[in-house]
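Novice: kindly return the folded structure for what I paste below:
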Amino acid sequence: MLDAHAPARWQSLRPDLVTPNAEEAAALLDTSVGTDRAGSFVDHRAELMARTGAGAVVVTLDKDGTVLLVDGKPAHRTWAVAVPENRCAGAGDTFVAALTAAVLDAMPLTGAVEFAQAAADVVLRSPGTSVCRCPELRARLGGEGSGVLSRDQFVATVRRERASGARVVFTNGCFDVLHAGHIACLNEAKNLGDILVVAVNSDSSVRSLKGPERPVNTAGDRCAVLAALSCVDHVTVFDEDTPAELLRATEPQLYVKGGDYSPEMLPETAVVTEYGGQVRVLDYLADHSTTTMIDRIRGRVGER
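Specialist: I've put the predicted structure just below:
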């Protein structure tokens, strides 16, 4: 792993991972970087990887979080907590230190950058120069003070976000075993607005939809994992088969679902259209589904 002001100088070493900041990454490119810095770096992924010789690039974007670029895989964003500039001291060093620890522990890169962002967020929440200590990091990753809300809190929070002028993106699902397809969709959804809110099917709702052997993970665990993702701002649980009533109560500007659906297939489309919102179907990431993953795991256990 390489963290250097001029990563191109180390190209011949073929590092596994480089972590330039936005200014350093821009200096590697011949073209200018637009206002959508993350999008610009995603567009120039091949050039960044070629000029650094790296297998993966994480560009740190200060207040805009980070973007992870790996050849052949969807780009992965993290989002930093919004804080005043005087609270940013040390966050970049904390991010790189935590990322290094996670990579050395063989954590998958998407998980590693989320872990590192959580550590940086701990520092960002403290005034002045600070360090991330284990108790605070455990609390951040364990859901304490996270975005998991009761139904009433969720409705009030979404209404408040909309009233403040934020563009709210709403999605829902079981999220029983979180996988790469979920992560890609959630990242894409976050990119479409300012606030991403997620409604999670309750355990009884999952059983109604998926059968008596589901869910594998309880609603509390599923919500905690989602809330730990930097792209997710608020999470709640709903008991119905669809989130139609929550949509009516919150009226988010954008309702999104994964690419294995179409707007015509969604019973929620009529509700969203009625109050003037938009429905968007996200890109489909093939060969990623919770059911397939569970079947594969059970098959391997049965072979032993």
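
Novice: use CA for all of it now, contacts and neighbours both
Specialist: Will do.

Novice: what about T292, neighbour count?
Specialist: T292: 11 surrounding residues under other C-alpha atoms under 10 Å.

Novice: hmm, I typed the wrong one, I wanted R298.
Specialist: Count around R298 with other C-alpha under 10 Å applied: 11.

Novice: another one to check against the first:
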Amino acid sequence: MRITVVGDLLLDVDINGTATRLSPDAPVPVVDVADVRRRAGGAGLVATLLARDGHEVTLVTALADDDGASHLRLALAGVSVLAGAPLAPTPTKTRVRIGTHPMVRFDQGCAPAPVPSSTGEMLAAIGSADAIVVADYGRGITANTDIRSALTDAARHVPVVWDPHPAGSQPVEGVAVVTPNLSEALASAKAAGLEGACAGAEEAGRHLLDKWGSRSVLVTRGEDGALLLPAGSPPQAIPAPATNVTDPCGAGDRLAGSLATHLGRGLDLWLAAARAVEDASAFLAAGGAASLAETVPPAVAAEPEPGQAPTASPVVELKGLELVDATDLRPDGIRLARSVRDSGGTVVATGGCFDLLHAGHARTLAAARSMGDCLIVCLNSDESVRRLKGAHRPIVSVEDRAELLLALECVDAVVVFGEDTPEDCLRGIRPDIWVKGGDYTPEELPEARLLAGWGGRCVTVPFHPARSTSGLAAALAKVS
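Specialist: Model prediction:
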């Protein structure tokens, strides 16, 4: 799905450490820094999460030319960024934590900013999206008149989810859902002089529904879930699953992105909202926004010299999936598979070493993709290939093999596994169809019984003779 995120970028920095003593200079704790983590915040977090879900994401925003922006560009690999000039520095929020306990937060460059410019390319991205998320963080992008006009036009054709901010702009009329939290809704109602009559979320939500002219308002209430108020219909309470939350940061971003995705797939409003609440709860249970950050050891965490880009982390972004030192990517594959199934689609998977891609591989992958709505490739890790093929293999590293596979239009996600067989991978993905090339029948495949356990089936595609990795490697050896 093509999703455009419109909103303000922030750089979030987490400094994590321990404190076992007080400073001799003042009665304050001394924090021994264990690591520094940087991530894209604000609209950048929404875009990052959607890209990790496997969507084609374009971020319409403003981006400065400073050190903070350099870190953001690294964090947003896998997202197409279209940016106007912000005329302001990158807003940076630095949180210091002792264990899981927040100690202090420093804000830099967060003063009110002038309205940034826009380009024709930015406006075109809004007009061509299948769904739109507006992540307003009060930095001016939603005040740009051309962008507001483009959003008004888009809201007539595709779902637009608007996550508002107290210092931001009023949502344009006709958006599908506006998602204020309870405190924001109550504050807006109070500012309008409704304090006496406003007893809670429903009254505040009704006030905002009339004020904004949206099709619905979803008031989020933390652990109490959310209250959905569709225009002209009774309110509907949506409970949240019980979740042990250590850091609530990013819950609203996860909810807004998921809500736009579910609406874009054609789910009705209540079901889309209920699933978005579930997604936000699951996100927090997995660690929230802090779990997505790039970790930098203290020894290399110093700011770069002026004009110098920060040192790249050992993270390779591939179509929104992170491949970190060839570690397992199963959570991303699982999320993609689940989202396709939730929309009524068919999940197809195949697997192998894919060492030296050749025409036989390409034909098999293309045939597999034609059988469903997404293709997930289960890829043997380097260690797994060595055990199966011998010490001289693989010829190509897992990072490069994954990148080459993802460069193929027919491949939607790559999952790296370290075992000799992909059974554990398949249990997580639970594909509807498992595709292999060969001259045997589907029933002979060792994975057939496993897939039958959840109603899946195995399919074989024709084997292409004279096309193999061994044959290609032998031919290359003759010319080397």
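
Novice: so which bit of structure 1 is stretch 32-40 of structure 2 matched to?
Specialist: On structure 1, no counterpart of stretch 32-40 of structure 2 exists by TM-score structural alignment.

Novice: and that stretch, how far out from the chain's middle?
Specialist: Centre-to-centre, stretch 32-40 of structure 2 and its host chain are 20 Å apart (C-alpha atoms, centre = their mean, to the nearest Å).

Novice: what segments of the stretch 301-450 of structure 2 are strands?
Specialist: Using DSSP state E, counting those that start in this stretch, the strands of the stretch 301-450 of structure 2 run over 315-318, 321-324, 347-352, 374-380, 413-417, 433-437.

Novice: would you turn the ones you listed into JSON lines with mean neighbour count?
Specialist: Converted to JSON lines, the strands of the stretch 301-450 of structure 2 look like this (neighbours: other C-alpha atoms under 10 Å):
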{"stretch": "strand 315-318", "mean neighbour count": "20"}
{"stretch": "strand 321-324", "mean neighbour count": "20"}
{"stretch": "strand 347-352", "mean neighbour count": "24"}
{"stretch": "strand 374-380", "mean neighbour count": "26"}
{"stretch": "strand 413-417", "mean neighbour count": "27"}
{"stretch": "strand 433-437", "mean neighbour count": "23"}
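
Novice: using TSV, lay out these together with distance to D279 of structure 2.
Specialist: Listed next are the strands of the stretch 301-450 of structure 2 as TSV, based on distance: least, C-alpha to C-alpha, whole Å:
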stretch	distance to D279 of structure 2
strand 315-318	23
strand 321-324	18
strand 347-352	20
strand 374-380	21
strand 413-417	20
strand 433-437	25
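
Novice: and those: which comes nearest R38 of structure 2?
Specialist: Ranking these by proximity to R38 of structure 2 (C-alpha to C-alpha) places strand 315-318 first, at 12.7 Å.

Novice: which helices and strands does the closest one pack with?
Specialist: strand 321-324, helix 398-406 (3 or more C-alpha pairs under 8 Å, 6 or more residues apart in numbering; DSSP states H and E).

Novice: chain center to the longest one, what's the gap?
Specialist: The chain centroid and the centroid of helix 398-406 of structure 2 are separated by 20 Å under C-alpha atoms, centre = their mean.

Novice: swap in stretch 109-119 of structure 1?
Specialist: On C-alpha atoms, centre = their mean, the centre of stretch 109-119 of structure 1 falls 10 Å from that of its chain.

Novice: how about stretch 221-229 of structure 1?
Specialist: Taking mean C-alpha positions (C-alpha atoms, centre = their mean), stretch 221-229 of structure 1 and its chain are 11 Å apart.

Novice: if we can go back for a sec, compare the strands of the stretch 301-450 of structure 2 and give me the one nearest E443 of structure 2.
Specialist: strand 433-437 (11.6 Å).

Novice: and the closest one, what does it pack onto?
Specialist: By 3+ C-alpha pairs under 8 Å, 6+ apart, strand 433-437 of structure 2 packs against strand 347-352, helix 359-369, strand 457-461.

Novice: mind doing that once more with 7 Å?
Specialist: For strand 433-437 of structure 2, the packing partners by 3 or more C-alpha pairs under 7 Å, 6 or more residues apart in numbering; DSSP states H and E come out as strand 347-352, strand 457-461.
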